Every structure is written in C-alpha cells, then in structure tokens.
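In: Here's my sequence, what's the structure:
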Amino acid sequence: MQAFPSAVDCVRLVDSKSDDPRKIRIDAALSLLYGTGCLVSEILELGTAHIEGTETETRVAFKGGRGGAPLARTVALSGKAKLIFDRHLDGIGLDPERLLFVSERGHALNGSTLNAELARRCAALGFVERLTTGDLRRACVRHCLERGMRADQLAVLLGVSDVNTVVALGR
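Out: This next block holds a predicted model:
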C-alpha cells in the first residue's frame, strides 16, 4: 500500500517556484487538485467563466450533477494555493471562452500531462514512490480529516453524496 505524502510534501510537489508560465500553469492545476480534492477531469473542463473570486475564496462551478446538471460548490483555496492559482490567472487573463488549463498550442491539458509532471517532481524531490493526480485527491481528503474536518462537510466540498466515499478516499 502506498504511503500518503505529508501536507508539507504535497505543497512542495505543487509549487515549482518557477516564473515559467508553463510551470505556473501546472502548479495551478496541481494546487487546485490538492487544495480542493477535485477530480482531474473536473479541473480540466473548467473555463475562466467558471471562476469568481475574492482575496480569500474562489468559487468554482463544476459540472457533474445527475443528468449533467451543474453542481456548483464553493471552493476556498488556502493562501499558498490561492497565490499559485492567481499567478496562473494573471498570466492567461479572464477570456470567458478560454479553458483554464491549455497547452502552449491551445489544446486542453490532459491527466497524462499532469501525471507525467508529478512523476518528474517526485523524482526531483527524492520521493520513493510516484504519485498521481488521484493520490493528490486522496491526500487532500486524508489531510482534511486529520485536521478535524467532518466527513459530511468534506463530502460537500468534494461534490459527493455518500459520506462513505469520503471515508474510503481518506484511508
């Protein structure tokens, strides 16, 4: 069974501390994954029109309700994740027709790209095991539960209806 990374290790993974727009884009995607527990498919479908924000909170409208109905939930990013995410938004602007996470060629990023970058970062930081985007979601859940967040509250954040799903993710 794979060991979960600590919260400190997760922050190290999602922040390359680079000024390269490509790295900032990946940092923002990984920060959103770890900071909110979103699925990779959810964030890769997000457009800038889905984002509303203040200094302390970002509201993201996710698809995924039953029958394709929008499932909107408020996602509050931590200081570090918010900082990284805002750096990415500053770089791309808020064109309402634009996806948040696209390649240099304008194509939507995919989970393989994010997993490959996570593998590179794990190796660079000397991690024994490679982590995936799914591992960041599970780490988010586990760290929230360890800090005392109730499973029913976390279910709302994750957009799941069954508390047992939260418990299983946090194992």
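
In: from here on, contacts and neighbour counts on C-alpha atoms
Out: OK.

In: which residue ranges form the strands in the protein?
Out: Taking DSSP state E as the criterion, the chain carries its strands at 51-53, 58-62, 71-75.

In: Next one: the spatially most central residue of the chain from residue 75, what distance?
Out: When the chain is reduced to its mean C-alpha position, the nearest residue by Cα atoms, centre = their mean turns out to be residue 33, at 1.3 Å. Residue 33 sits at a distance of 11 Å from residue 75 (criterion: Cα to Cα, to the nearest Å).

In: buried ones in the longest helix belonging to the chain?
Out: The helix that spans the most residues within the chain, counting by DSSP state H, is helix 21-36. By 16 or more other Cα atoms under 10 Å, the buried positions in helix 21-36 come out as 23-36.

In: Here is a second sequence; please produce its structure as well for comparison:
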Amino acid sequence: MTGGGRATRTAHEALPPAMREAVDDFADHLARVRNRSAHTVRAYVADLVSLLDHGMRMGCSQPSELDLTVLRSWLAKQRTLGAARTSLARRAAAARTFSAWAHRAGVLPSDVAAPLSSPRAHRDLPTVLRADQAAALVEAAGNGVAPTRRDDPTEPTDATRDDPGDTADSRDDPVRLRDRVLLELLYGTGVRVSEACGLDVADVDHSRRVVRVLGKGGRERSVPYGVPAQRAIDDWLRSGRPAVAVPGSGDALLLGARGGRLNPTTARRIVAGYAESLGLPRVSPHGLRHSAATHLLEGGADLRAVQELLGHSSLGSTQIYTHVSVERLRAAYRQAHPRA
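Out: Sure thing, here's the model as predicted:
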C-alpha cells in the first residue's frame, strides 16, 4: 500500500486479500495513471480502506459485493462520528472515483457509486490581507524584521529541515535573503507553498521574469513575477544560496539553513512568524495566495487570467475570489455609507 498512516496500514492489513489487492491497484492507478499527488493518494486510500472495512463489517468479503446501500451506510456512519461536510464530500468523491475505476477494471460488476450524492461542501470565504498589510509582510525580511520563533517540539527534525527562527540580525544573512524570496514569490505569483518549495533554479526565467511551476496533476504553467521578486531572487542566488548550499542541495531554488530543499511545513512557519512579528492577522502561505488573487481581481484583472495564474483546472475554484471582493465592498459600504 502506498502511503497512509499507521491506523490505515493496520486496517489495510486486516482486509481480505481481494480487498487489499483492490486498494493497492487503485493507489497505483491514482499515482501512475491519474498522476495524483502523494497527498491525494494517501487521502483516497485512507477513505477506501475505511469504506472496505465498513463493508467487511456488513458482511462483504469481496470488493464486488459493495453496493449503494453499503456506501450510504458508510457515509452515514462518518456523519454520526462528526465528520465535517468537507470531509464527507471528499469521502464520497473517493468512493465515486474508486467505483468508476473498479467497474472499468472488472473489479465491480457495475459503477455502484454513480448515483451516490454527497453534501455540498461549505466554503468559507478565505482570510485576505489588505494590500498594505500584504506589502508589509512581503517586505518584512528585507526591512530587517525578525520573525517570531515558531518551533514545534513535536515535529521531528532532520538534516534537511531548517529552523525559521535561526536568523541573524544582518539583512544580508542567507536565511533572511531566502525568506525574502519565499515571501515575494508566494504573494507576487500566487503559487501554492508546495509549488514554491518545488522550484528549481532552472525554473526561473530571468529574461522574461516568469517561473515555470509544476502544479496539481503534473500540470505545468508559467507565472510572471515583478521587479521586487527579481531583486530578491538575484540577491539570494548571488549571496544567499551559495552560502548554505551543500553537495546534496541539488537544483532546489529555496534551501533550508542546512542546505536541503525548503520544506513546506517550515515555509508555513516562516510566513506565520513574520506576520506575528508585524502584528498582522494570522496568515498562511495559502492566505497570501488568496490575497494575491483578490488584489488582482480588485485591480481589474480578468477572471480567466487569474485562473491561469493560480493553476485552477475549474473556473469555479477561481470565482470564490469574486465573492471575497464583493464582501469587502459590502463591508466598506456598511462602514462608510450614511444610508447603509
């Protein structure tokens, strides 16, 4: 079985052989054929193991014995256990994906999950910084702001993971130069934190000022960045990266203090640390992505262009930012208009 936590692996091992084989084949299909991310594969595998375990408790010994009754019973149990609507929606999607694949592969006699409905996931409007707040955060490392130390004593450490609090007072400190590039890229391009950490040096096209990003599903896109980000990248490549690079650094653009590729978890702590030092609302790299998209739309950018920049496969994923803009306009109206 690919990935999964200890509980998932234990439940997987308790399944009958035919069910275990179906799980493994499905995981292989997701990773190799559908090119899904490791995170998605782990989530879907965990959901499938849970579903098959539930089916086994209802008397199923083969994947072919699953039916709509078992699927609905499984989702109902998840609901009684307190699963959020977003979790239920994802689990229903995992069941439908497995059912469609299993039917094509001859594991199921029919696509039993095709009529399965799921609760519409509630989508909270994302937290968005004001433009001046985003600018202050992005410029923090270059302005000599020290990030609040955000160590997690429960998180294992290794030779490739750096300490975001391990920065010097000098603005030329390599880690501080790295932080400046990270913040500029996250807000200046709107890329996901995993995409930023996955960038290689060769992915930066200095002449055209674009970065080549490998997004979800292995989809590649080119995203422009501005002059401030270019200056930050130049300073990092000239004075920062050579100071921390080690033989094992490879081609990674962003490095940890010990020379390994920057870890997304560490990147999240860096962003949160600077935001806390500045007294800003609690924000994550994804919050900077939200802010970039909202500010683009408020500045008159076309929705389709923003969709392309963010790497959304569906325009519906991008449209949530139009709602954010409307809510901000409504809030300003209520605060300022005498007839509000």
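
In: what sits against the residue nearest to the centre of the first structure?
Out: 39, 40, 43, 133, 136, 137 (Cα atoms under 8 Å, 6 or more residues apart in numbering).

In: Show me what it aligns to in the second structure.
Out: Using TM-score structural alignment as the criterion, the counterpart of residue 33 of the first structure in the second structure is residue 186.

In: now residue 138 of the first structure
Out: By TM-score structural alignment, residue 138 of the first structure lines up with residue 290.

In: need the longest helix for the second structure.
Out: Under DSSP H, the second structure gives helix 315-336 as its longest helix.

In: In JSON lines: the strands of the first structure, plus distance to residue 114 of the first structure and mean neighbour count.
Out: Shown next, in JSON lines, are these (distance: least, Cα to Cα, whole Å; neighbours: other Cα atoms under 10 Å):
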{"stretch": "strand 51-53", "distance to residue 114 of the first structure": "21", "mean neighbour count": "14"}
{"stretch": "strand 58-62", "distance to residue 114 of the first structure": "19", "mean neighbour count": "19"}
{"stretch": "strand 71-75", "distance to residue 114 of the first structure": "21", "mean neighbour count": "16"}
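
In: related to what we said a few turns ago, which of the contacts of residue 33 of the first structure sit farthest apart?
Out: 43 and 136 (13.2 Å; Cα to Cα).

In: Of these two, give the one with the bigger neighbour count.
Out: A side-by-side neighbour count of residue 43 of the first structure and residue 136, using other Cα atoms under 10 Å, places residue 136 first with 28 against 22.

In: Wait, the more buried one touches residue 39, no?
Out: No - taking contacts as Cα atoms under 8 Å, residue 136 of the first structure lies outside contact range of residue 39: 9.4 Å.

In: What distance do you get for the residue mapped onto residue 23 of the first structure from the second structure to residue 139 of the second structure?
Out: In the second structure, the residue matched to residue 23 of the first structure (TM-score structural alignment) is residue 176. As defined by Cα to Cα, residue 176 of the second structure lies at a distance of 11 Å from residue 139 of the second structure.

In: which residues in the second structure does stretch 98-118 of the first structure align to?
Out: Using TM-score structural alignment, stretch 98-118 of the first structure pairs with 251-271 in the second structure.

In: Next, the distance between the ends of the matching stretch.
Out: 23 Å.

In: Buried ones in whichever strand or helix holds residue 86 of the second structure, by neighbour count?
Out: In the assignment (DSSP states H and E), residue 86 of the second structure maps to helix 85-104. For helix 85-104 of the second structure, the neighbour count (16+ other Cα under 10 Å) marks 85, 87-102 as buried.

In: can you check stretch 141-152 of the first structure too?
Out: In stretch 141-152 of the first structure, counting by 16+ other Cα under 10 Å, buried: 141, 142, 143, 144, 145, 151, 152.

In: ok, those residues vs residue 97 of the first structure, which is closest?
Out: Looking across these and measuring by Cα to Cα, the closest to residue 97 of the first structure is residue 141, at 31.4 Å.

In: quick one, what contacts the closest one?
Out: Contacts of residue 141 of the first structure (Cα under 8 Å, 6+ apart): 37, 154, 166, 169, 170.

In: Rebuild these as TSV, extending it with neighbour count.
Out: Shown next, in TSV, are the contacts of residue 141 of the first structure (neighbours: other Cα atoms under 10 Å):
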residue	neighbour count
37	24
154	20
166	23
169	16
170	19
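
In: hang on, isn't residue 260 of the second structure packed against residue 241?
Out: No - Residue 260 of the second structure is beyond contact range of residue 241, at 10.9 Å (criterion: Cα under 8 Å).

In: intersection of neighbour lists for those two?
Out: By Cα under 8 Å, 6+ apart, no residue touches both residue 260 of the second structure and residue 241.

In: and the match of residue 138 of the first structure, how many neighbours?
Out: Neighbour tally, residue 290 of the second structure, other Cα under 10 Å: 24.

In: For the closest residue in space to it that isn't next to it in sequence, give its distance to residue 307 of the second structure.
Out: Counting by Cα to Cα, 6 or more residues apart in numbering, residue 290 of the second structure lies nearest to residue 128, which is 6.1 Å off, once chain neighbours are set aside. Computed as Cα to Cα, the residue 128 of the second structure to residue 307 of the second structure distance reads 17 Å.

In: Which one of the two is surrounded by more residues?
Out: residue 128 (24 against 18).

In: Can you show me the helices along the first structure?
Out: 7-14, 21-36, 40-44, 79-92, 111-124, 133-146, 151-158, 163-169.

In: Save those helices as a markdown table, and put in distance to residue 52 of the first structure too.
Out: As requested, the helices of the first structure are exported to a markdown table (distance: least, Cα to Cα, whole Å):
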| stretch | distance to residue 52 of the first structure |
| --- | --- |
| helix 7-14 | 22 |
| helix 21-36 | 14 |
| helix 40-44 | 15 |
| helix 79-92 | 11 |
| helix 111-124 | 24 |
| helix 133-146 | 22 |
| helix 151-158 | 16 |
| helix 163-169 | 26 |
